[in-house]
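1. take a look and give me a structure for this.
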Amino acid sequence: MNFVRLIGEEYMSMNYEEAARRAKTLNPQIIEEFRANGGKVKNFPGPEFLLLHTRGARTNQPHITPVRYIKDGHAYVIVASNAGSPRNPNWYYNILAHPNEVMIEVGTEQLNVHATVAPPAERERLFAELVRQAPDFAKAQEGTSRIMPMVLLERVAEKG
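-> So this is what the prediction gives:
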């Protein structure tokens, strides 16, 4: 059953407090649908979702966050939009604190990745491509004074 009823553009056009409240309910539903459907989530236009596994910057507790992504070569690229909030999402601070301890689920695969924040020129190129695929991110950027960071997730070799 598809529990996701909220279209991505509608989510991005909410004020960030409302979006944060909706995300607390919506994220577990997206995760459930993602896993039940081999990594597919319906009713969100544009890029597909991945599940971002991080460890809390302050708490060290594990977190899973559904995030839309685009590809750039071999890298998975995500944006710290936080629905246009004036603050970056918590997962962004988690990857800054633990860039080598990030795992993603893409489709049915689990991949260990290294996270890096794109420098300004690369960020502009990547953001333009993201907006080409999902125009709702332009509205989120327009709604905040901060520059929403673009994060590259690059697969690392398995240990062992």
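2. CA atoms for contacts and neighbours, from now on please.
-> OK.
3. skipping adjacent residues, who's closest to residue 61 in space?
-> residue 55 (5.4 Å; C-alpha to C-alpha, 6 or more residues apart in numbering).
4. equivalent analysis for residue 150, please.
-> Leaving aside its sequence neighbours, residue 150 sits nearest to residue 79 (C-alpha to C-alpha, 6+ apart; 4.5 Å).
5. now show me the structure for the sequence below, then we'll compare the two:
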Amino acid sequence: MSALGSLTRRLGHQKWFAATLRLLVPADRLVGRLTKGRVVAFGLVPSLVLTTTGRRSGKPRSNPLLYVPDGDAYVVIGSNWGQQHQPAWSLNLLAQPAAEVDVRGRRVPVRAEPINGPERERLFARLVDEWPAYRTYVERAGGREIRVFRVFRLVPAGEAVA
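-> Model prediction:
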């Protein structure tokens, strides 16, 4: 891991840092779109661009997200930087589980599976290993990680497109 990646992981626990990164999400979306998913989260953590269908608008909605691999699938968490409300993309996946990810320059259709129980705990631990600030986000959101932070496994649903 690079020194900048290590610094980013340490700063991730700070409320001001999360607020600043939230403001940078539109720029991150643009960089992800321009690089076709090759550079997301400014290359600091393993990331993908998730495109969901807006549950109200029906329009495509793209969000850069940290992920951990789980076999052929991608695991993401709706932490919303430690806020107490769900991120819109997580609600979109509950309404319409068919989505698409851009990861390392490949576009992959996926189907979202909400994860619960012991499997959720296992995957949450893997996410925390990658981004330790998730534990801080749980505290910031009132310690109710089960209700607040949904974990999804994004399972490839078809052939990837380069």
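6. and the TM-score between them?
-> The TM-score (TM-score structural alignment, normalised by the length of structure 1) is 0.80; 147 aligned residues with a C-alpha RMSD of 2.5 Å.
7. structure 1: strands as residue ranges?
-> 49-55, 62-68, 70-72, 75-79, 102-106, 109-117, 150-155 (DSSP state E).
8. and the third one, which residues are buried?
-> In other words, strand 70-72 of structure 1. Under the neighbour-count criterion of 16 or more other C-alpha atoms under 10 Å, strand 70-72 of structure 1 has residue 70 buried.
9. against structure 2, where does that strand fall?
-> Taken onto structure 2 by TM-score structural alignment, strand 70-72 of structure 1 occupies residues 68-70 there.
10. contacts made by the matching stretch with the rest, please.
-> The list of residues contacting stretch 68-70 of structure 2 from outside it, by C-alpha atoms under 8 Å, 6 or more residues apart in numbering, reads 46, 74-76, 126-127, 130, 153.
11. quick one on the thing from earlier: next up, the contacts around the counterpart of the residue nearest to residue 61 of structure 1 in structure 2.
-> Aligning on TM-score structural alignment places residue 55 of structure 1 opposite residue 53 in structure 2. Residues near residue 53 of structure 2 by C-alpha under 8 Å, 6+ apart: 59-61, 92-93, 96, 99.
12. the residue nearest to residue 61 of structure 1 and residue 67 of structure 1, how far apart?
-> 16 Å (C-alpha to C-alpha, to the nearest Å).
13. please apply the same query to residue 38 of structure 1.
-> 15 Å.
14. neighbour count: the two, which is higher?
-> residue 67 (21 against 12; other C-alpha atoms under 10 Å).
15. I figured that one hits residue 53, correct?
-> No: contact criterion C-alpha atoms under 8 Å: residue 67 of structure 1 and residue 53 do not qualify, at 10.4 Å.
16. contacts for the biggest helix by length in structure 2, please.
-> Identified as the longest helix of structure 2 according to DSSP state H is helix 15-34. The contact list for helix 15-34 of structure 2 (C-alpha under 8 Å, 6+ apart) reads 11-12, 38-42, 49, 62-64, 81.
17. and if we set it to 10 Å?
-> Residues outside helix 15-34 of structure 2 that contact it (C-alpha atoms under 10 Å, 6 or more residues apart in numbering): 8, 10-12, 35-43, 47-50, 62-65, 80-82, 102-105, 133, 136-137, 140.
18. count of residues packed around residue 158 of structure 2?
-> Neighbour tally, residue 158 of structure 2, other C-alpha under 10 Å: 10.
19. let me redo that: residue 72 of structure 2
-> Here the number of neighbours of residue 72 of structure 2 (other C-alpha under 10 Å) works out to 9.
20. enumerate every residue touching it.
-> Neighbour list for residue 72 of structure 2: 153-156 [criterion: C-alpha under 10 Å, 6+ apart].
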